[in-house]
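Chemist: quick one: sequence and predicted model below, then my questions.
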Amino acid sequence: MTTIAYSHMPEGYECPFCRLVSKQKDIVYQNEYVTAFIASKWWPNNKGHVLVVPNRHFENIYELPVEYAAEIHRAAQLTAFAMKSTYGCDGISTRQHNEPAGNQDVWHYHLHVYPRYANDQLYLTKGDQTDPDERSFYAEKLRSWIRENV
């Protein structure tokens, strides 16, 4: 398969996820390929959502090697099981955006994993920055479950 680059990353872009991977405190799962951590922006009825990012910089799905894609979805699945068990959520949604028309706004591939609840209105609300202590609380719940079950 021929790889075609579709880049929209501005020149001189400083990737926030590349900086975060090595310094992130709210990691719930990490291996040589990926890091899953509690997002700093939450939707009001879906607290504790997780971002799964490759440890190497890939802008979007077009650049993402298959071995990274597999590890991203493995981490998302572990996170989903952990959320179901520890949050008591009714379901899970994943979201991933590519290019400006696809609503991508951070130029590093990432997959959102949201806990879902009946009538939570996820797609009708806006996210806000969260308190680091609150993130730590959710991170510890998920980390503990993953440690005990993997």
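Modeler: Nice, thanks for sending it over.
Chemist: going by C-alpha atoms from here, please, whenever you check contacts or count neighbours.
Modeler: Noted.
Chemist: which strands and helices lie in contact with the helix ranked longest in the chain?
Modeler: The longest helix of the chain (DSSP state H) is helix 66-87. Applying 3 or more Cα pairs under 8 Å, 6 or more residues apart in numbering; DSSP states H and E, one finds that helix 66-87 contacts strand 34-38, strand 50-54, strand 91-95, strand 111-116, helix 132-149.
Chemist: which parts of it are buried?
Modeler: 68-69, 71-72, 75-76, 78-84, 87 (16 or more other Cα atoms under 10 Å).
Chemist: hang on, the earlier thing: would you turn the helices and strands packed on helix 66-87 into a markdown table with distance to residue 63 and mean neighbour count?
Modeler: Shown next, in a markdown table, are those (distance: least, Cα to Cα, whole Å; neighbours: other Cα atoms under 10 Å):
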| stretch | distance to residue 63 | mean neighbour count |
| --- | --- | --- |
| strand 34-38 | 15 | 27 |
| strand 50-54 | 11 | 27 |
| strand 91-95 | 18 | 14 |
| strand 111-116 | 14 | 22 |
| helix 132-149 | 29 | 16 |
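Chemist: put this next to the previous one:
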Amino acid sequence: MCLFCGIINKELEGFFIYEDNNYVAILDKYPISPGHTLVIPKKHFENYLDADDNTLSELAKVVKIVSLGVKDAVKADGLRILTNIGESAGQVIFHLHIHVIPTWEGDYPELFKSFKPRREQSKEYYELLQKIIRESIEKLKRKTGDDKWG
């Protein structure tokens, strides 16, 4: 079974920050930086090049929504948005996913001083980020009145 399909189907644990009929966003289990999030179509595609144009178009909209929420929630100065295609590019899980990776000009905000990159974090870390990012997305949803915000 595909790891992401298991998470999407709620057979495996995942910290969901966004979900609609076709897409989810979950916190990365081994984050590069605080707030590192994965945006994933529910329909299984091995990678970006295997997905149809409609999926990619809608995925881009969800990535923007999630990115705005993540950036606001963790007070990031910037973001890296990327995907890996193939093992040689660093793809580990062969289900299309887009990484949203917050960046800062200096140190992490005080809230994340104990963060250790590329390690599984405490359950409290995931629960806190899940809460603050969801709140940020909800705030943006109210501000725009757009029903695509999950």
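Modeler: Ah, there it is. Keep in mind the model is a prediction, meaning the values are calculated, not measured.
Chemist: list the TM-score for the superposed pair.
Modeler: Overlay of the two chains. TM-score (TM-score structural alignment, normalised by the length of structure 1): 0.79; 131 aligned residues with a Cα RMSD of 1.8 Å.
Chemist: if we can go back for a sec, for the helices and strands packed on helix 66-87 of structure 1, give me CSV that also has distance to residue 26 of structure 1.
Modeler: Converted to CSV, those look like this (distance: least, Cα to Cα, whole Å):
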stretch, distance to residue 26 of structure 1
strand 34-38, 5
strand 50-54, 10
strand 91-95, 19
strand 111-116, 15
helix 132-149, 5
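Chemist: in space, what's closest to the equivalent of residue 80 of structure 1 over in structure 2 - neighbours in sequence excluded?
Modeler: Under the alignment (TM-score structural alignment), residue 80 of structure 1 pairs with residue 67 of structure 2. The shortest distance from residue 67 of structure 2 to any non-neighbouring residue, by Cα to Cα, 6 or more residues apart in numbering, is to residue 100 (6.3 Å).
Chemist: residue in structure 1 matching that neighbour?
Modeler: With TM-score structural alignment as the criterion, residue 100 of structure 2 matches residue 113.
Chemist: with structure 2 overlaid, how far apart is the longest helix of structure 1 on average?
Modeler: Helix 66-87 of structure 1, aligned to structure 2 and superposed, deviates on average by 1.7 Å (mean Cα distance after the TM-score superposition for structure 1).
Chemist: centre-most residue in structure 1?
Modeler: residue 51 (1.2 Å; Cα atoms, centre = their mean).
Chemist: which residues sit in contact with that residue?
Modeler: Neighbour list for residue 51 of structure 1: 36-39, 110-113 [criterion: Cα atoms under 8 Å, 6 or more residues apart in numbering].
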